[in-house]
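Q: next come a sequence and a model predicted from it.
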Amino acid sequence: MDTFTLSRLQFAANISFHILFPTITIALCWFLVFFRLRHTATQGTPAAQGWEQAYYFWTKVFALTFALGVVSGITMSFQFGTNWPGFMEHAGNIAGPLLGYEVLTAFFLEATFLGIMLFGRQRVSERMHLVATLMVALGTTLSAFWILSLNSWMQTPAGYEIIDGKFHAVDWLAIVFNPSFPYRLGHKLLASTLTAGFLIAGVSAWQLVKGAANDGTRRALRTAITAVAIAIPLQIFMGDLHGLNTLEHQPAKIAAIEGIWHTEKSAPLTLSGWPNEKDGRTDYALQIPHAASLILAHDINAELKGLNEFPGAHPPVAPVFWSFRVMVGMGLLMLAVAWTSAWLLHRHRTRDLATLPRALLYTLVGMTFSGWVATLAGWYVTEIGRQPYLVYGLFRTADAVAAHAPAMVAGTLAAYLTVYVLLLVAYVGVIKYMAEHPAVPAPATPGRGHAAPTAPTTPEEAAWKQ
């Protein structure tokens, strides 16, 4: 493979690994805020201990996930300079400030309060600890805001002018709030809610299966199932709005998603098939007449542009076509599992959750990382569907790649893939271990939350404390 293809694969590997972790932390921190609020509201009752247990366990999972997200994000950002210098050379006047805003408003906020959130439970007051958790949650959401603003601008550029081949900002409000940004942000936040919710539900179900559950496990499971049962229909609605926006601004992507080869009215919806790009058709297509026009444009007689309208300027069809179907299929499975689980939990509201049907518990365990599958599939639709452009319709991806030797890029790609596989195995293994051996939080002391002083056990500890 040539340098261009290898560089694309390397960036795809980096961003595929990185996106797994922010997709969890963006919403997981809001779950932690809820656990902390419930703990504060139920102080002095038996329920408070359960909410504290849920918060304590999932804070550790958040810390592990956050660390991997930060490290992999730094690695990914380096590639703008090492593999894709043309991007910053041409679009740096817009991309640079947006990335800088993320650091100034989001990363600094997270870094400031993360230490208090993780280690301040018995060192600051309950109110301050809750505020710290809230600030970290706001930071993760702000981070998503700026990153998705940049990505959306690359998909639907606005508020710019081009001088000597370089992009310059004319209207920052138009740049930040570009046409696809509201839909992409809403879609991502709901995707994170589903990813974190199914992670919590799956790990909690595993604890119930293994007999390692406590009251916090049960409360976390109910919270997660309620959240995903509400979020999945909202995500389907948001996906429909996002599709209408994409049809307006990126018709070539929609044509690839649906396998529409020629412009036609009342286009059929292709449920499955095998895109044949060489002959310009979908082999073995299973179709519903007129349904594509009805779903995509909300008009059964609407005309949809085909790939023939974009010669040499449309994405590869098969990856986009199949990624979209994986995403939608996983979304429908999430809907079925979430609503079935919510119904069964309602029936067991007065009983121990350990009596839930074993089939449900194992189903939830199997869905633990289902959000990752849907997220990656959706991300591939978004990014591959933008090709052959880096800034849609204006700047081609091939014009941004660095002229490295293919062997050098291939070697670093192999190294990245090896490290990422090992890290993923370690991540899942650590969560499994923590789930099966849940630690019990130390009891908080009244007042400002400071732990009672204990007598030092060694001369070194006494000197350190003094």
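A: Alright, I've got the coordinates.

Q: rest of the way, CA atoms for contacts and neighbours
A: Noted.

Q: do you know how far the nearest residue to residue 86 once chain neighbours are set aside is from residue 181?
A: Once flanking residues are discounted, residue 86 sits nearest to residue 400: 3.7 Å by CA to CA, 6 or more residues apart in numbering. Noted for residue 400: a distance of 24 Å to residue 181, by CA to CA, to the nearest Å.

Q: put this next to the previous one:
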Amino acid sequence: MLLDPLILSRIQFAFVVAFHIVFPAFTVGLASYIALLEGLYLARRDERYLRASKFWLRIFAVSFGMGVVSGIVMPFQFGTNWAAFSDKVANVVGPLLAYEGLTAFFLEAGFLGVLLFGRERVPPWAHFGAAVLVAAGTLFSSFWILAFNSWMQTPAGYVVEAGRFVPADFSAVIFNPSFPYRLTHTVSAFYVTTGFVVLGVAAHHLARGRHRDTALLMARMAVFFLAVMTPLQIALGDAHGLNTLAHQPAKVAAMEGLWETSAPAPSVLFAIPDQAEQTNRLKVSIPRLASLYLTHTWSGEVRGLKSFPREDQPPVAPVFFAFRIMVGIGTTMLAVAWWGAYLAWRGRLETSPVFLRVAQWMLPSGFIAVLAGWTVTEVGRQPWTVYGLLRTADSVSPSLSTADVGLSLAAYLLVYAVVYAAAGYYLVKLVRHGPADAPPAGASARPARPLSAAVLPVDAEASRGD
């Protein structure tokens, strides 16, 4: 493979996005979870909810900061590496990014300070309100970013003037054909990802007999939530797949590894796709099954990749294998969620060492599934940036050289290695420290330290010279 500016720019953007998306995949759900904990504490005055909220708020602060820092890097590449794309689509997608900043980032930035540092300074209802508004900000951000991405996948509401896309109906730009499916499927995936992180962390402490009351509360909340949300997320994924079949049939053919148009269509469980020969090696398949879950009939027709010109076919192998990783993890998540809910219902959640071990292993599963799903979505759209209208090869900045992009990619690799290692180290320390323990019976609870003292690497008491 020739490492020309186009290939290197794609690698660089994929690298930056992959390292960024893991933080929204966590903080979107975590912000809502913190808002729920704050609301339950306000309503019930149960100290377990307060301890859990304080614990996750520390982790949220670091994760949110990393998400902002890594997210700022991406728009710069639209000017440096993808200037041709920016020139052609700016009139359509520029307002979407602007609305994301105005409605989401300002909301998050405005109330995050109250959430992090205002517990001792504002009434409890105001602190809860700040948590709700920060959670709303993360959802607004998802709304606008996914509207942008969905328009690239299923463009609508535009006209072309002098080679540039211009909005003709901005509501159609936002609510393009794939947007409702992509939004619900992605946000629910973020919630499931957060749920398994919460479950894994709680299981870590339960397995070691630490912070039992708070950890058990978190684990029970997580398994009952996941028992409902995981099958819902799978159902939303099925609806998204039907929409993709209608609007991006080449992507579905790559996901399924189908080269021939078939009615009924088999489901290829495993194969090694050979794009050069337009066939599969070592194929294992089940007759008719793809027709059932793609068209919801036993004899529905599914187009094969050979019905598309070779130059319009996406790279099959990464899409094919990423789809199976996503589906395999989703199925495992469902089994673990229902297993945990059964144990919690029987009152045996904290006494099952096998489940607690499995729950810890599942902690990163949501991130892997999200990255696999992102690979299916973005690689499956190739060779287009705006599907069917603007090719990726025509979107790269014309004046780039291989040396330019190679140098910037090397700089990204170096900086991200340092920054992510430091953030990961600190997050692991926070997780291992765990939530605060309940005070002994009959002892007066010591006033909670402000979150600033917990988040910042400074001991507030030592800094006063006590």
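A: Great, that's in hand. Keep in mind the model is a prediction, meaning the values are calculated, not measured.

Q: if we can go back for a sec, quick one: contacts for the counterpart of the residue nearest to residue 86 of structure 1 in structure 2?
A: Alignment note: residue 400 of structure 1 maps to residue 395 in structure 2; criterion TM-score structural alignment. Taking CA atoms under 8 Å, 6 or more residues apart in numbering, we find residue 395 of structure 2 in contact with 82, 83, 84, 85, 86, 385.

Q: hmm, 6 Å instead?
A: Counting by CA atoms under 6 Å, 6 or more residues apart in numbering, residue 395 of structure 2 makes contact with 82, 84, 85.

Q: now, of those, which are buried?
A: Buried by 16 or more other CA atoms under 10 Å: 82, 84, 85, out of those.

Q: which parts of stretch 202-213 of structure 1 are buried?
A: Residues 202, 203, 204, 205, 206, 207, 208, 209, 212, 213 are the ones in stretch 202-213 of structure 1 that count as buried (16+ other CA under 10 Å).

Q: same deal with stretch 113-128 of structure 1?
A: 113-114, 116-118, 120-126, 128.

Q: with stretch 349-369 of structure 1 instead?
A: Buried residues in stretch 349-369 of structure 1, defined by neighbour count with 16+ other CA under 10 Å: 353, 354, 356, 361, 364, 365, 366, 367, 368, 369.

Q: likewise stretch 283-296 of structure 2?
A: By neighbour count with 16+ other CA under 10 Å, stretch 283-296 of structure 2 contains the buried residues 288, 289, 290, 291, 292, 294, 295.

Q: before we move on, what about stretch 402-419 of structure 1?
A: For stretch 402-419 of structure 1, using 16+ other CA under 10 Å, the buried residues are 402, 409, 410, 413, 416.

Q: what's the answer for stretch 34-47 of structure 2, then?
A: Buried residues in stretch 34-47 of structure 2, defined by neighbour count with 16+ other CA under 10 Å: 34, 35, 36, 37, 38, 39, 40, 41, 42.

Q: quick revisit: mind picking the two most distant members of the buried residues of stretch 202-213 of structure 1?
A: The distance between the two most remote of the buried residues of stretch 202-213 of structure 1 (CA to CA) is 13.4 Å, for 202 and 212.

Q: quick one: map residue 385 of structure 2 onto structure 1.
A: By TM-score structural alignment, residue 385 of structure 2 lines up with residue 390.

Q: mean shift of the helix or strand encompassing its match relative to structure 2?
A: Element membership of residue 390 of structure 1 [criterion: DSSP states H and E] is strand 389-391. Compared with structure 2 after fitting, strand 389-391 of structure 1 deviates on average by 0.4 Å (mean CA distance after the TM-score superposition for structure 1).

Q: quick revisit: from the buried residues of stretch 402-419 of structure 1, which single one is nearest residue 251 of structure 1?
A: residue 402 (29.5 Å).

Q: cool, thanks, talk later.
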